[in-house]
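Undergrad: Provided below are the primary sequence and the corresponding predicted coordinates.
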Amino acid sequence: MAENGRIREAREGYLTGDKAKIRSSHLPHRIREDLKHPERHGGAGFNLPEIILGGQDGLVNVLGVILGVAAATAETNIVLVAGLAATFAESISMGAVAYTSTIAEADYYQSEVERERYEIRQFPEGEKSEVRELYRSYGFAGKILEEIVEKITANRDIWLRVMMEQELKLQKVVRKDALPAALIVGFSSLAGSVIPLTPFFFLPIGEGIILSVTLSALTLFVIGYYKAKMTLGRKLVKNGLEMLAIGMVSALAGFLVGKLFNFN
């Protein structure tokens, strides 16, 4: 789920050292507006995890298939058929996994909501004790602790939210998020898969392998670099090289299998 503009602005201010953006993102009226719409909050902005998951997985898997087939047959048409089959199978599979996993998360979240509601209704003293111990673990005690417990448990909606977010550490996931997640992961996987495959439409096997590996390596480095820029704001080159190394090692496995079963 994409995050809201206020959180994105705060992150950008932190990463760039722009204190004006940080101050702007903490204006009371903007905070109040966000709290009215908790569903707007998400993880790293604009579905970055899903984009990286789909793109990296599609690129690495298809590159491995292409290199393996190229090493085994040295025939461009076979490489293209295998690569296209892997591209579409991978994209559909990744999208389907994103869809079903989001549905599962949403169903699990809803089942826990229903369980907590039941316990608040049927066993209020036990649930109140959980709130008390939760805030005791935060360092509150005595009269202040009891006031916090009474304030929270006086409103069942707030009580339920505290149990879901602070006791169970669950963020809201709804079924309507499943289709967007599937489309983002699926198309990201498709885009990533096309990168190592494209050279073989225009070049013979030898040159195709070289350009395919080069383009894939550059893409993996850029993905790692950009991910670090958007999340850490530092160690950009290191993260780019790590992403590149992980992807190349995975693709190398496909190449070695192809060499092992070389049919030439």
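TA: All right, it came through fine. All values reported here derive from a predicted model rather than from experimental measurement.
Undergrad: CA only for contacts and neighbour counts going forward, please
TA: Fine.
Undergrad: any idea which element the residue nearest to N239 when sequence neighbours are not counted lies in?
TA: Ranked by Cα to Cα, 6 or more residues apart in numbering and with sequence neighbours excluded, the top spatial neighbour of N239 is G224, at 5.2 Å. Assessed by DSSP states H and E, G224 sits inside helix 205-231.
Undergrad: give the buried residues for that helix.
TA: Residues 205, 208-209, 211-213, 215-217, 219-230 are the ones in helix 205-231 that count as buried (16 or more other Cα atoms under 10 Å).
Undergrad: now the helix or strand that it is followed by: how far from the chain's centre is it?
TA: Next in sequence after helix 205-231, counting helices and strands by DSSP H and E, comes helix 236-260. Mean-position distance between helix 236-260 and its chain equals 21 Å (Cα atoms, centre = their mean, to the nearest Å).
Undergrad: by contact count, what packs against helix 236-260?
TA: Contacts defined by 3 or more Cα pairs under 8 Å, 6 or more residues apart in numbering; DSSP states H and E place helix 236-260 against helix 48-73, helix 205-231.
Undergrad: ok, and here's another one to check against it:
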Amino acid sequence: MSADKVEKKYLPEFVYGAIDGTVTTFAVVAGAMGASLSSAVVLILGFANLFADGFSMAVSNYLSTKSHRELHVAQKSKCEDEDKDPKKTALATFSAFVLVGFIPLISFVLAFLFSWIEENQFKISIGLTALTFFLIGAAKGEVVGKHKLHSALETFFIGSAAAIIAFLVGYLLRAVA
């Protein structure tokens, strides 16, 4: 099996992890900003989400792939995913989740280094996240053989909906913070 085919075999896990990492991390950022929490709290919650949720997704992907493989072995049938290594699917998911999911936090990290970013850190995060939604959506379209722009817009709108919900929940609960 060629290296190109091996890489492509795990591309769906990478795309899935990247989309979920970006959506959930930005949802945490948006919720915290809606609640008017400090940048330090945004970073704490953001990084806690990034690694805990990334690990959870990786472990879930590992168990799902392993169960899928075991089911097909028990049924003595061959499926396309049977030759996927559960550890590699977990690694692809976790790597994408953490690497791409970090993007919504970049402006908050940079604000600690450059004070002039602080007043626009949420706007920068929104812009970077929107761009990421579009790029990952286009990549998803490529992987599944769908129209890239349609897939990019779909991912953007779904991600935006999650962010708006999180922001509104944070805003409505800001008095508790």
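TA: In hand now; what should we look at? Everything numeric in this text was worked out from a predicted model, so none of it was measured.
Undergrad: what angle do the helix of greatest length in the second structure and helix 11-34 make?
TA: Ordering each helix of the second structure by length in residues (DSSP state H) puts helix 39-74 first. Orientation check (axes from the mean of the first three to the mean of the last three Cα atoms, to 10 degrees): helix 39-74 of the second structure against helix 11-34 gives 150 degrees.
Undergrad: whatever helix or strand comes next after helix 39-74 of the second structure aligns to what range in the first structure?
TA: Going down the chain from helix 39-74 of the second structure, the next helix or strand is helix 86-101, by DSSP H and E. Taken onto the first structure by TM-score structural alignment, helix 86-101 of the second structure occupies residues 178-193 there.
Undergrad: what residue of the first structure matches up with H72 of the second structure?
TA: For H72 of the second structure, the residue aligned by TM-score structural alignment is Y109.
Undergrad: that older thread, for the match of helix 86-101 of the second structure, which positions count as buried?
TA: So for stretch 178-193 of the first structure, counting by 16+ other Cα under 10 Å, buried means 178-193.
Undergrad: closest to Q122 of the first structure among those?
TA: A178 (32.6 Å; Cα to Cα).
Undergrad: nearest residue to F202 of the first structure other than its sequence neighbours?
TA: Nearest to F202 of the first structure is G208, by Cα to Cα, 6+ apart, at 7.9 Å.
Undergrad: contacts only, for the residue mapped onto the one you found from the second structure.
TA: Taking TM-score structural alignment, the alignment pairs G208 of the first structure with Q121 from the second structure. Residues counted as contacts of Q121 of the second structure (Cα atoms under 8 Å, 6 or more residues apart in numbering) are 107-108, 111.
Undergrad: export those to JSON lines and append columns for secondary structure, distance to L172 of the second structure and neighbour count.
TA: Below are the contacts of Q121 of the second structure laid out as JSON lines (DSSP: H, G, I helix; E, B strand; the rest coil; distance: Cα to Cα, whole Å; neighbours: other Cα atoms under 10 Å):
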{"residue": "S107", "secondary structure": "helix", "distance to L172 of the second structure": "24", "neighbour count": "23"}
{"residue": "F108", "secondary structure": "helix", "distance to L172 of the second structure": "23", "neighbour count": "24"}
{"residue": "A111", "secondary structure": "helix", "distance to L172 of the second structure": "26", "neighbour count": "16"}
